[in-house]
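Student: give the three-dimensional model of this entry:
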Amino acid sequence: MSDPYTKLVIREGRELPNAQGHILNTFDDLEEPLLVELHSCFPNLYTIGPIHLDYRLQLETEQQVTLSNSLWQEDRSCIAWLDGQPSKSVLFVSFGSVVSLTAEQLIEFWYGLVNSGARFLWVRRPGSVLGMEGNEEEISSVLEVPIEVLESTRERGFIVKWAPQEEVLAHGAVGGFLTHSGWNSTLESIVEGVPMLCWPNGIDQLVISRFVGEVWKIGIDMKDKCDRVVVEDMVRDLMEGRRDEFSQRATRLSKLAAQAVGEGGSSRRALSRLVEDIIFNRLEVPKRC
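Tutor: Model (predicted):
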């Protein structure tokens, strides 16, 4: 509870009742039980997500080119690599723009991925390993990564500093996503119908990963475990053992997301209501719950 980010979230949470409305990047079919509870405290909810999908569809309708919102320069060589991989065979690995691994965690994930036998595309942004700088060769040398691990990585893996995540998740070769369970990454995976292996790191990510595994049942919640044997077993379970079951549920949610932002969908209606409420000044501060 002494963590600064935890304190920030608690402080912001206490201010929620003072808002005139709450704009949520989600859709009704995904979180209906939670939204029902929220409505009892915050009646003025605007569930307008997935925002990135709505934006993409609008650009396609208007025949405009999608603009990248990446924080770093994207390495598009990974798309060419994916083009040469079998359907649904690649595990996409990315822990987002903030999470950093310790050297020990990096090694455990690396061994787990290699030992699983799965193909993998791994995003390792600069500074993503605590206390270590340099390129892949330098980091591998410092960590004394065995030659057999490096050779297996070259055979079945591809490592980039940053990737066009939405495009990667939409690629036919990608069959799973090892993620930190940030909300943007989770929504992007749901939109593309990609099952997830979740390694959460804080606050909302812990709840999101549990929903992935226990509520939506579209993946596995690794919790805070970081052990090469656990990683290996869970990657195999996601990519092989339970792949069909996870994929079927993920595909269903993907279709519901598309319906939500489509003409007449719940998110499209909520967006229209938001615009009208702003135009006609209908917003009032609700009573405290």
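Student: C-alpha only now, for contacts and for neighbours.
Tutor: Will do.
Student: can you tell me the element the residue positioned nearest the centre of the chain falls in?
Tutor: Closest residue to the average C-alpha location of the chain: Ser185 at 1.9 Å, with CA atoms, centre = their mean. Using DSSP states H and E, Ser185 maps to helix 183-192.
Student: show me how far that helix is from its chain's centre.
Tutor: With CA atoms, centre = their mean, to the nearest Å as the basis, helix 183-192 stands 5 Å off its chain's centre.
Student: before we go on, could you also do this sequence so I can check it against the first one:
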Amino acid sequence: MEAVSVYHPKLIDSAICRVETAGDPILEFFIKEARAMQRASALILNTFHELEAPMVSKLTSFFSKIYTIGPLHALSSVRINGDRSPLASTTGILWKEDKGCITWLDSLPSESVIFVSFGSIVRFTHDQMLEFWHGLVNSGKPFLWVIRPDSIIEEDSNSGELLMELQERTKGKGLIVSWAPQEQVLAHGAVGGFLTHGGWNSIMESTHAGVPMICWPGISDQQVNSRFVSEVWRVGLDMKDKCERSVVEKMVRDLMEAKRDEIMKVMGVVAKQAGESVKEGGSSYRNLETLIQDIWSITT
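Tutor: Below is the predicted model:
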């Protein structure tokens, strides 16, 4: 398979597991690590059984104990075994959150906003940033876009000036913030879609919130995650390696209009399963109870 990269060559090796030859050292590394996993006595997975039952079933051929305890972020308010104290929050805040975006969302109609966030690592060239911006504007949908201070590659342009320009030109069309409280944003009634890099935590949070996705994957597991979102679970769309304003516009319109009813019908079922899994008696709740008991049995 020919390796394809939409990232700048000086950023990060974005061809993880997308290689030109079978003997590629990166691929060999992942094969070695996967084989080493067979020495583990158990697997703890941030997923829920109802979403990935076929895959979990396959893994039972290699692991005698598998604990699916996701979505992990949703367990932060769960009490286990009568414990009066909720579990600690699983949210890892890497940047200062701009919670003013919630007030902005409060002013907008239900399911009208496309939330855009590519996580804490992805960086863009000047041209890529503009293609996404034009695509979002041309879609006609209000958007909340997280652009970190280090999101734009400085050697391609004056990143500060470009960001200021985009913020100014976005007024009346959307809102750009440096970081957002993602779980709170996804749970907001005004948010109708999520344009994401396809990282697993984001997929779990979006699935639990019942917000359909457009995935623009880059590295590691994101390619597979994005395909599952689109082709297996059918709760969103896979943009693959495309970074063109016309594609962005069409994807947003499809998610928010043309294909919305079809996608939301499935997403409603999946979101309900995600919510039920972490409630008392749910699959992830029970698995977490079992995990805690098994750890106690080892340590006592």
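Student: can you give me the TM-score here?
Tutor: Aligned and superposed, the two chains score 0.87 in TM-score terms (TM-score structural alignment, normalised by the length of structure 1); 275 aligned residues with a CA RMSD of 2.8 Å.
Student: how big's the offset between the helix holding Ser185 of structure 1 and structure 2?
Tutor: On superposition with structure 2, the mean distance recorded for helix 183-192 of structure 1 (mean CA distance after the TM-score superposition for structure 1) is 0.2 Å.
Student: what do we get in structure 2 for the residue nearest to the centre of structure 1?
Tutor: In structure 2, the residue matched to Ser185 of structure 1 (TM-score structural alignment) is Ser202.
Student: its match reaches Phe194, doesn't it?
Tutor: No - assessed by CA atoms under 8 Å, Ser202 of structure 2 is found out of contact with Phe194, at 9.3 Å.
Student: all strands for the stretch 1-150 of structure 2, in order.
Tutor: Secondary structure of the stretch 1-150 of structure 2, counting by DSSP state E, counting those that start in this stretch: strands at 43-45, 66-68, 113-117, 143-146.
Student: how about those, which one is nearest Glu244 of structure 2?
Tutor: strand 113-117 (15.5 Å; CA to CA).
Student: sec struct for Lys250 of structure 2, please.
Tutor: Following DSSP: H, G, I helix; E, B strand; the rest coil, we place Lys250 of structure 2 in the helix state.
Student: distance of it from Val211 of structure 2?
Tutor: 18 Å (CA to CA, to the nearest Å).
Student: which one of those two is surrounded by more residues?
Tutor: Comparing Lys250 of structure 2 with Val211 by other CA atoms under 10 Å, the one with more neighbours is Val211, at 27 against 16.
Student: quick one: map Tyr67 of structure 2 onto structure 1.
Tutor: In structure 1, Tyr67 of structure 2 lands on Tyr46 (TM-score structural alignment).
Student: also Pro142 of structure 2?
Tutor: Taking TM-score structural alignment for the superposition, Pro142 of structure 2 sits opposite Arg119 in structure 1.
Student: of all the residues in stretch 271-283 of structure 1, which ones are buried?
Tutor: Buried positions in stretch 271-283 of structure 1, judged by neighbour count with 16 or more other CA atoms under 10 Å: Leu271, Leu274.
Student: and stretch 239-250 of structure 2, by the same measure?
Tutor: Met239, Lys240, Cys243, Glu244, Arg245, Ser246, Val247, Val248, Glu249, Lys250.
Student: quick one: what's aligned to the fourth one in structure 1?
Tutor: What that stands for is Glu244 of structure 2. In structure 1, Glu244 of structure 2 lands on Asp227 (TM-score structural alignment).
Student: do the same with Gln182 of structure 2
Tutor: Using TM-score structural alignment, Gln182 of structure 2 lines up with Gln165 in structure 1.
Student: try Phe132 of structure 2
Tutor: Match for Phe132 of structure 2 (TM-score structural alignment): Phe109.
Student: which non-adjacent residue is nearest its match?
Tutor: Once flanking residues are discounted, Phe109 of structure 1 sits nearest to Arg228: 5.9 Å by CA to CA, 6 or more residues apart in numbering.
Student: ok, the one you found - contacts?
Tutor: Glu108, Phe109, Trp110, Tyr111, Gly112, Leu113 (CA atoms under 8 Å, 6 or more residues apart in numbering).
Student: from Phe27 of structure 1, how far out is it?
Tutor: Going from Arg228 of structure 1 to Phe27 of structure 1 by CA to CA gives 36 Å.
Student: mean per-residue distance, the lengthiest helix in structure 1 to structure 2?
Tutor: Secondary structure of structure 1 per DSSP state H: the longest helix is helix 243-261. For helix 243-261 of structure 1, the mean deviation from structure 2 after alignment is 1.3 Å (mean CA distance after the TM-score superposition for structure 1).
Student: after that helix comes which helix or strand?
Tutor: helix 266-279.
Student: could you check the angle that next one makes with helix 243-261?
Tutor: 30 degrees (axes from the mean of the first three to the mean of the last three CA atoms, to 10 degrees).
Student: post-alignment, helix 266-279 of structure 1 versus structure 2, mean distance?
Tutor: Compared with structure 2, helix 266-279 of structure 1 is 1.3 Å away on average (mean CA distance after the TM-score superposition for structure 1).
Student: all set now, cheers.
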